[in-house]
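Asks: Got a predicted structure plus its sequence, pasted below:
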Amino acid sequence: MPVRTLAALDAVELTRDLIRRPSVTPADAGAMDVVQETLTALGFACRRMKFGEIENLYARYGTASPNLCFAGHTDVVPVGDAGAWSKDAFAAEVVDGVLIGRGSVDMKSAIAAFAAATAEAIAARKVPGSISFLITGDEEGVATDGTTKVVDALRAEGEVIDHCVVGEPTSAETFGDMVKVGRRGSINAEIVVEGIQGHVAYPHRAANPAAPLIRMLTALQTRVLDEGYPEFQPSNLEVTMIEMPNAATNVIPGMARARLNIRFNPNHTGQQLADWFDLEAWRASVDFGGKITVRSSISGEAFLTERGAFTDLVAAAVADVTGQPPELATSGGTSDARFIRALCPVIEVGLVGKTMHQVDERAPVDEIRRLQAVYGRIIARYFDAT
């Protein structure tokens, strides 16, 4: 990759360089090298932090405080049906002013836009504190060897990050109409009911797993979790799989399974919900001759960056570029902000997310440049305020 000077760092071309590295989780395919070489050329001190097979990077420009961090990920989801794409998913072609490629929206463009905005600030000598980048290759996967472990390592070292901007695609309908100031938590559960297989004509000799599973799912779905929380929509439980393998019509099967997910607001914690699952499993197992096991996995807790100077600063920076203040929202799925919030206040600002994870994922070139402008205004306002 050619070494870029401050004047030559172009957000669109850097995005294209990144897209051409097919970094489908957990593969890196050289994407982190592109980021590291770019930031090194800007004067950043770069540290590769590899956990398991995942490449991570923490880079910092300057040593003074405050430290404004940008967080993002180089990994992308699989292409899916490659033949359904109008262009090669990793060719990074620009057609009629639109960049087509996996990761163009989610979220290689944001990494490039913040790097370009940082280059402008450094060239103008307007970084009196520090700017850092926390980039992972494990956001789209199980997220166990990525940001969470980098955050743990930085905390153990005493590294101070004062505020963080995450580059997830947060805009809903038009560029800059929404930023995320929090996220709902997420918990998954797998319910396994082990009964006793038998003949349908002799139910007294069997223990049908369907009945307790139905009782448990009914109890879970009947409960209204809450009516919402300030800044958050109501929590919701969704059953995502029900299975009772049985190839015969005259056999009571010996096992039934179900999976579910809850996206929850700050009315709950993941552990409280996991305890509730266990309680309902116990209730459903009364008078059942088998066993119910619940395996819960908490993906992240709900969090909220309270409105204040930082959220006002980011909203004003967006309005500087778009002419309209953004909605401060908490909707959508989870992101690595759930880990970073252990270090500092965090807010997410990015492109329109309509095509992320889709065939022909795409981002208008003009919007990538406008995102760079937003990030530039965030940097300027942040250090002006200090």
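Replies: Arrived safely.

Asks: Please count neighbours and contacts with C-alpha atoms only from this point.
Replies: Fine.

Asks: wait, what's in contact with residue 355?
Replies: Listed by CA atoms under 8 Å, 6 or more residues apart in numbering, the contact set of residue 355 reads 105, 361, 362.

Asks: please redo it, this time with the cut-off set to 7 Å
Replies: Shown in contact with residue 355 (CA atoms under 7 Å, 6 or more residues apart in numbering): 361, 362.

Asks: for residue 239, same thing?
Replies: Applying CA under 7 Å, 6+ apart, one finds that residue 239 lies in contact with 259, 260, 261.

Asks: 8 Å instead?
Replies: By CA under 8 Å, 6+ apart, the residues touching residue 239 are 258, 259, 260, 261.

Asks: Which ones among those map onto strands?
Replies: 258, 259, 260, 261 (DSSP state E).

Asks: Please tell me I have it right and the first one contacts residue 210.
Replies: Put plainly, it is residue 258. No. Look at residue 258 against residue 210 with CA atoms under 8 Å: they stay out of range, at 10.5 Å.

Asks: hold the first one in mind and look at this next one:
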Amino acid sequence: MSATDPVVNLQTLIRCPSVTPAEGGALSALETMLSPLGFSVDRVVATEAGTPDVENLYARLGSTGPHLMFAGHTDVVPVGDEASWSHPPFAAEIADGMLFGRGAVDMKGGIACFIAAVARHVEKHGPPAGSVSLLITGDEEGPAINGTVKLLEWAKDKGERWDAAVVGEPTNPQTLGDMIKIGRRGSISGFVTVRGIQGHAAYPHLADNPLRAASMMALALMDPPLDAGTENFQPTNLEVTTIDTGNTATNVIPAKASFAFNVRFNDSWTAESLQAELIRRLDTAAADQRLRPGREAIGYEITWSERPSHVFLTRDDALVSSLSAAVETVTGRQPGLSTTGGTSDARFIKDYCPVVEFGLVGQTMHMVDERVSVADLETLTRIYALFLERWFANAVA
């Protein structure tokens, strides 16, 4: 069967129930699509103690440079209440010009379109003047331990090198052609435990309420703002995401309080410089006596997330201009170049080659009745196909 139709490709993929970390048949479906096009296909199982094994896929067409990577994931989030779906989440039904199913936009749709674009390129021009590879994980929606990170390491050890990469995440907020992601903010999380002295609420002088210090410490992390933003990035933003004492009694001062926070940071900071600034703020607030008059600095511990996501910005003109021109030619829209949003697997790929992100409209991702416009699937395929022509022409020139 020809892989040139993105709708058929996507229906095939959606009908594979690949909820993280299950392969669900999705990678087998990809292998069936890619092998007739001349791709060599490797199925790589990554393992780590304490985490589920994950099967990933790496496919390559061509043996010379320049080398373009397309990256994505076939794993999807759970469907939630299946009875709330107007169409079965793994049936890939089409109604009123929309294709319904879990993963339709996040992000089996992007994969389906890219494969269709490559198939059309091969049908029209033959193999590209270089190499195209697909790096597909089954662990993007999960802990991201046995997925892209390990697949990149496996491919590098095998001798793979790339000149550029496109991640097919749903980047467009409203309309296809709105936005290309050329970077991402960094992300770091911390968990703070503040140690006090438990006691009776009627005798506060015999206790030391850790919530008094914790409230000052949380405030100090958020105010003043960490920065005002930079040329390419929004202001760094810190959110306190939970506060807890484990205390259910209203007349007991708790022995400890804890709170967690997450920071999305711009290129004003590195993960290390940001951590240093946050610790400085915590130390200052721990010694603040406004809510604890006459007290010494309270004791606290902070635990950082094991792997912060580092900020990055892609400045590869050939990559960005080739994709921008393809988007504008097909849609008539000049896409914005953005660094907004959360993290993606581009944060790992950036260490190997320049990377951008462009895919479908993401308004229904992770929702009940996740769906994609059938017309958008064809449009995205045309964008990817034109991008392939332009990128290889620019890279070879």
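Replies: Perfect, I can see it now. Keep in mind that what you see is a predicted model, and the values were worked out from it rather than measured.

Asks: care to give me the TM-score?
Replies: Here the TM-score for the pair of chains, by TM-score structural alignment, normalised by the length of the first structure, is 0.94; 381 aligned residues with a CA RMSD of 1.6 Å.

Asks: will you turn the ones in strands among the contacts of residue 239 of the first structure into TSV that also has distance to residue 353 of the first structure and neighbour count?
Replies: Below are those laid out as TSV (distance: CA to CA, whole Å; neighbours: other CA atoms under 10 Å):
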residue	distance to residue 353 of the first structure	neighbour count
258	31	19
259	27	19
260	25	18
261	22	19
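
Asks: so, if you compare those, which one comes nearest to residue 85 of the first structure?
Replies: When those are compared for distance to residue 85 of the first structure (CA to CA), residue 261 wins out at 31.0 Å.

Asks: can you give me the strands for the stretch 101-250 of the first structure?
Replies: 130-136, 163-166, 178-180, 182-183, 185-194, 198-199, 236-243 (DSSP state E, counting those that start in this stretch).

Asks: mean deviation of the second one from the second structure?
Replies: When the second structure is overlaid, strand 163-166 of the first structure sits 0.6 Å from its aligned residues on average, using mean CA distance after the TM-score superposition for the first structure.

Asks: ok, back up a step: can you tell me which of the strands of the stretch 101-250 of the first structure is packed in deepest?
Replies: Mean neighbours per residue, mean count of other CA atoms under 10 Å, is largest over these for strand 182-183, with a mean of 28.

Asks: compared with the second structure, how much does that one deviate?
Replies: Mean deviation for strand 182-183 of the first structure: 0.7 Å (mean CA distance after the TM-score superposition for the first structure).

Asks: State which helix of the first structure is the longest.
Replies: Taking DSSP state H as the criterion, the first structure has its longest helix at helix 365-384.

Asks: and that helix, which stretch of the second structure?
Replies: Mapping helix 365-384 of the first structure onto the second structure (TM-score structural alignment) gives residues 374-393.

Asks: now swap in stretch 17-27 of the first structure and tell me
Replies: By TM-score structural alignment, stretch 17-27 of the first structure lines up with residues 12-22 in the second structure.

Asks: From the opening residue of that stretch to its closing one, how far?
Replies: Criterion CA to CA, to the nearest Å; first-to-last residue distance in stretch 12-22 of the second structure is 16 Å.

Asks: three-state assignment of the residue mapped onto residue 328 of the first structure from the second structure?
Replies: Taking TM-score structural alignment, the alignment pairs residue 328 of the first structure with residue 337 from the second structure. Assigned with DSSP: H, G, I helix; E, B strand; the rest coil, residue 337 of the second structure falls in the strand class.

Asks: who touches the nearest residue to residue 316 of the second structure once chain neighbours are set aside in this structure?
Replies: Leaving aside its chain neighbours, residue 316 of the second structure sits nearest to residue 354 (6.3 Å; criterion: CA to CA, 6 or more residues apart in numbering). Neighbouring residues of residue 354 of the second structure by CA under 8 Å, 6+ apart: 163, 164, 165, 314, 315, 316, 319.

Asks: for the stretch 101-250 of the first structure, what spans make up the helices?
Replies: 108-123, 147-157, 210-222 (DSSP state H, counting those that start in this stretch).

Asks: what distance separates the last one from the middle of the whole chain?
Replies: The chain centroid and the centroid of helix 210-222 of the first structure are separated by 31 Å under CA atoms, centre = their mean, to the nearest Å.
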